[in-house]
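Visitor: One predicted model, sequence on top.
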Amino acid sequence: MTDLRETGEVADAVAGNWVDRLAPPAMRPWLRLSRADRPAGTWLLLIPCLWAVTLAAAQSGWRPFDLWLIAGCGIGAFLMRGAGCTWNDITDRDFDGAVARTRSRPIPSGQVTVRGALVWLVAQALVAFGILLTFPAAAIWLGVLSLLPVAVYPFAKRFTWWPQVFLGVAFNWGALLAWAAHAGNLPMAALPLYAGGIAWTLFYDTIYAYQDIEDDALIGVRSTARRFGDRPGPWLAGFAAGAACLMALSVGLATGGAGRWVALVGVAGFVAHLAWQFRRLDHRDPATCLELFRSNRDAGLIPLPFFAAAAFV
């Protein structure tokens, strides 16, 4: 078996990922620090933005700026997910060194120094800020405000059993930002979409947290997985139902007529995927938990073509 300390690879990275295969060796530790070898998180940060752009277009029509808005959200999601993960790894470096799944990450494994990581964090954030400045003023202010939950999240596991709520607040902020960038303001329909994204994050990140439940108990890190123990089912079902109902409410506020029914088909597909995950879940099996967590990219993408089509019917 290959020694990860020799290759620099991270234990929970996607097998055969582009960073380990194609990136210049000198860049690999920095890209691993940004989780570029584990793209699921970038998708989960981007998808609420795409939900918002498509539903906003269904409400008020597509605009030429939306092409750049989608591209800018994509680049920004990659950069800000990288900056957020860098900040998380700086603050959690001692915890990560004590957990089997995370001790191969660049900082605890010695590939990157804390000072170097701070420089990398600032570089990513500055490029993302440059993209943000091309958006309308309301979106710029929301983008600046998003730094608060991003900064707080890594510390939440130290004082609450519900750090996934803080992750949801940060990870779904793009739903507010992207809707404001399209519309120039923040209509009521954006709020239940944002809240539904938070419920979705509670669903998928609780599944993710079950991978580390034993190590987290040993080192005193809190999570919803530890809070729910061997009875995650009712909680996960509640989070999934909440996400679906809030998404449907947003669709109802943003659309009408045939477009509403088209968009609701997308919501139904999203619900079907969460139900499939729920049936497959074995919270005692870390490999299954990781597989299902990653599958939420597909769950989040399902509504998009239906939301986008709702503007044309």
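Guide: Here it is on my side, so go on.
Visitor: Please count neighbours and contacts with C-alpha atoms only from this point.
Guide: Noted.
Visitor: what about the helices in the stretch 101-250 of the chain?
Guide: 114-132, 137-145, 147-156, 163-171, 173-183, 190-209, 213-219, 224-228, 233-254 (DSSP state H, counting those that start in this stretch).
Visitor: Between the ones you listed, which one is closest to G41.
Guide: Nearest to G41 among the helices of the stretch 101-250 of the chain is helix 163-171 (9.1 Å), distances taken as CA to CA.
Visitor: who does that closest one touch, helix- and strand-wise?
Guide: In terms of contacts (3 or more CA pairs under 8 Å, 6 or more residues apart in numbering; DSSP states H and E), helix 163-171 is packed against helix 147-156, helix 190-209.
Visitor: any idea of the angle it forms with helix 173-183?
Guide: 20 degrees (axes from the mean of the first three to the mean of the last three CA atoms, to 10 degrees).
Visitor: of all the helices and strands packed on helix 163-171, which lies closest to H283?
Guide: Using CA to CA, the helices and strands packed on helix 163-171 put helix 190-209 closest to H283, at 7.0 Å.
Visitor: contacts for that closest one?
Guide: 48, 52, 164-165, 167-169, 171-173, 175-176, 179, 223-225, 236, 239-240, 242-247, 249-250, 283, 289-290, 292-293, 296 (CA atoms under 8 Å, 6 or more residues apart in numbering).
Visitor: okay, the angle between the strand or helix carrying A77 and helix 173-183?
Guide: Taking DSSP states H and E as the criterion, A77 maps to helix 65-91. Angle of helix 65-91 versus helix 173-183, following the same axes, to 10 degrees, is 160 degrees.
Visitor: Check the gap between the nearest residue in space to R93 that is not next to it in sequence and L4 for me.
Guide: Distances taken as CA to CA, 6 or more residues apart in numbering place P108 nearest to R93, at 5.7 Å, with adjacent residues excluded. Using CA to CA, to the nearest Å, P108 is found at 13 Å from L4.
Visitor: For the two, work out which one has more neighbours and name it.
Guide: Ranked by neighbour count (other CA atoms under 10 Å), P108 and L4 place P108 first, with 21 against 13.
Visitor: Pretty sure the more buried one sits against A98.
Guide: No - the criterion here is CA atoms under 8 Å, and P108 misses it with A98 at 9.0 Å.
Visitor: Tell me who's in contact with the closest residue in space to T255 that isn't next to it in sequence.
Guide: Spatial nearest neighbour of T255, chain neighbours left out: Q59 (5.5 Å); criterion: CA to CA, 6+ apart. Listed by CA under 8 Å, 6+ apart, the contact set of Q59 reads A254, T255, A311.
Visitor: take a look at this one as well, against the first:
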Amino acid sequence: MTEKAEVPEPAGRVADAALDNWVDRFAPIASRGYLRLSRADRPIGTWLLFAPCLWGLALAILATENAGVGDLWIVLGCGIGAFLMRGAGCTWNDITDRNIDGAVERTQSRPIPSGQVSVNAALIWMCAQALLAFFVLLSLSTTAIVLGILALLPVGIYPFAKRFTWWPQAFLGIAFNWGALLGWAAHTNSIGPVPLVLYTAGITWTLFYDTIYAHQDAEDDALIGVKSTARLFGDKTRQWLRLFLTLTILLFGGAVVLACSERSVLSLVLAIGGPWALGWHLTWQLARFDPDDADGLLRLFRSNRDAGLIPLPFFALAYLV
């Protein structure tokens, strides 16, 4: 009986990328370092940026009771923008963290510390992605354009947060959930209580999933002096995760109630099902949280793609009602 041949590991593969990701399998060799720099081989970050955009747009549609063909472009534009700005942000993160990444086992294989891409080339690549995202942004409403430009501030600050605060995950939440504001503004050309409450819910959600993610590097971070909520919470992480879970559902539910204030009771009940279902998914994650299981932590983190999409069918049903 012959043994099954092992799949060879692609040259230059980043440690936490799936072995069969499309970049390592199909992308031209010359482009792989740049695509890895943008995390195109690890798409979960794009989903985590995209989901709050969809939440904001969905609640805007529920609040205004008006959906149109233009909303399809908002969805597409936000998706393209999420991919490009996530890539630009990750490129900036890897430029600023190149020395730290080289000292952490999980990140030593990233393109800059491993020598696949030079710092100067990474800077050019970052600017190219940001410029393309800006052109997409220009197709949205005036308020959305202003918000998109302002988003550069938290994106620029985030990579340095781990050097001066124990709460870098909060700074990530501020940057990653900007789409909740932008998705609302793209539809309504305004800002109000609903997107602000929704934005806050997204921040607590990020504190939940990125604290789980940060536990992968807690030991290495302690050795090199990098701060994180995983290190801050330590043995009390489970209690903190439960708090973030609760706040996420309460805030998200509050945003839904505000958005549906003029809709029928049945519509409101259906819409509230979105945060409720998200809460069940986060509870499922919490039950499986094991800070000593690195592979399990990564699986839980990646499952937040599904968590972010779960509320959307409930919002669609609420609109149809």
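Guide: That came through fine. Quick caveat, the model's predicted, so the values are computed rather than measured.
Visitor: Fetch the TM-score of the aligned pair.
Guide: Aligned and superposed, the two chains score 0.98 in TM-score terms (TM-score structural alignment, normalised by the length of structure 1); 312 aligned residues with a CA RMSD of 1.2 Å.
Visitor: aligned partner of the residue nearest to R93 of structure 1 in structure 2?
Guide: Alignment note (TM-score structural alignment): P108 of structure 1 maps to P113 of structure 2.
Visitor: Its match contacts G102, doesn't it?
Guide: Yes - look at P113 of structure 2 against G102 with CA under 8 Å: they come within range, at 5.4 Å.
Visitor: number of nearby residues for A103 of structure 2?
Guide: Count around A103 of structure 2 with other CA under 10 Å applied: 15.
Visitor: Give the helix, strand or coil label for it.
Guide: Put simply, A103 of structure 2 is coil when judged by DSSP: H, G, I helix; E, B strand; the rest coil.
Visitor: Structure 1: which residue goes with that one?
Guide: Using TM-score structural alignment, A103 of structure 2 pairs with A98 in structure 1.
Visitor: Tell me how far its match lies from S104 of structure 1.
Guide: 10 Å.
Visitor: Then T2 of structure 1?
Guide: 13 Å.
Visitor: Please say which of these two ends up with more neighbours.
Guide: For T2 of structure 1 versus S104, neighbours defined as other CA under 10 Å are more numerous around S104 (21 against 7).
Visitor: Just give me the residue closest to the centre of structure 2.
Guide: When CA atoms, centre = their mean is applied to structure 2, the residue found nearest the centroid is L48 (2.7 Å).
Visitor: Flag every buried residue along stretch 5-17 of structure 1.
Guide: Using 16 or more other CA atoms under 10 Å as the test for burial, stretch 5-17 of structure 1 gives G8, E9, V10, A13, V14.
Visitor: would TSV of those with secondary structure and distance to T86 of structure 1 be doable?
Guide: Shown next, in TSV, are those (DSSP: H, G, I helix; E, B strand; the rest coil; distance: CA to CA, whole Å):
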residue	secondary structure	distance to T86 of structure 1
G8	coil	17
E9	coil	16
V10	coil	14
A13	coil	16
V14	coil	18
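Visitor: would JSON lines of these with distance to W30 of structure 1 be doable?
Guide: Listed next are these as JSON lines, based on distance: CA to CA, whole Å:
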{"residue": "G8", "distance to W30 of structure 1": "11"}
{"residue": "E9", "distance to W30 of structure 1": "12"}
{"residue": "V10", "distance to W30 of structure 1": "12"}
{"residue": "A13", "distance to W30 of structure 1": "14"}
{"residue": "V14", "distance to W30 of structure 1": "16"}
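Visitor: Taking the residues you listed together, which two end up most distant?
Guide: Every pair of the buried residues of stretch 5-17 of structure 1 checked by CA to CA; the farthest is G8 and V14, at 13.8 Å.
Visitor: give me the number of residues near the alignment partner in structure 1 of Y209 of structure 2?
Guide: Under the alignment (TM-score structural alignment), Y209 of structure 2 pairs with Y204 of structure 1. When neighbours are counted by other CA under 10 Å, Y204 of structure 1 registers 24.
Visitor: just G196 of structure 1 next, same as before
Guide: 27.
Visitor: residue range for stretch 32-47 of structure 2 in structure 1?
Guide: Counting by TM-score structural alignment, stretch 32-47 of structure 2 corresponds to 28-43 in structure 1.
Visitor: Skipping its backbone neighbours, what lies nearest L317 of structure 2 in space?
Guide: Nearest one to L317 of structure 2, counting by CA to CA, 6+ apart, is L270 at 6.7 Å.
Visitor: May I ask you to confirm that the one you found is in contact with A316?
Guide: No - counting by CA under 8 Å, A316 is not a contact partner of L270 of structure 2; they are 9.0 Å apart.
Visitor: secondary structure element for A15 of structure 2?
Guide: Short version: A15 of structure 2 belongs to no helix or strand, going by DSSP H and E.
Visitor: L35 of structure 2 now?
Guide: Secondary structure (DSSP H and E) places L35 of structure 2 in helix 29-37.
Visitor: Check which helices and strands that helix sits against.
Guide: By 3+ CA pairs under 8 Å, 6+ apart, helix 29-37 of structure 2 packs against helix 22-26, helix 69-96, helix 119-137.
Visitor: Let me have those helices in JSON lines, extended by distance to L223 of structure 2 and mean neighbour count.
Guide: Listed next are the helices and strands packed on helix 29-37 of structure 2 as JSON lines, based on distance: least, CA to CA, whole Å; neighbours: other CA atoms under 10 Å:
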{"stretch": "helix 22-26", "distance to L223 of structure 2": "31", "mean neighbour count": "16"}
{"stretch": "helix 69-96", "distance to L223 of structure 2": "19", "mean neighbour count": "20"}
{"stretch": "helix 119-137", "distance to L223 of structure 2": "25", "mean neighbour count": "17"}
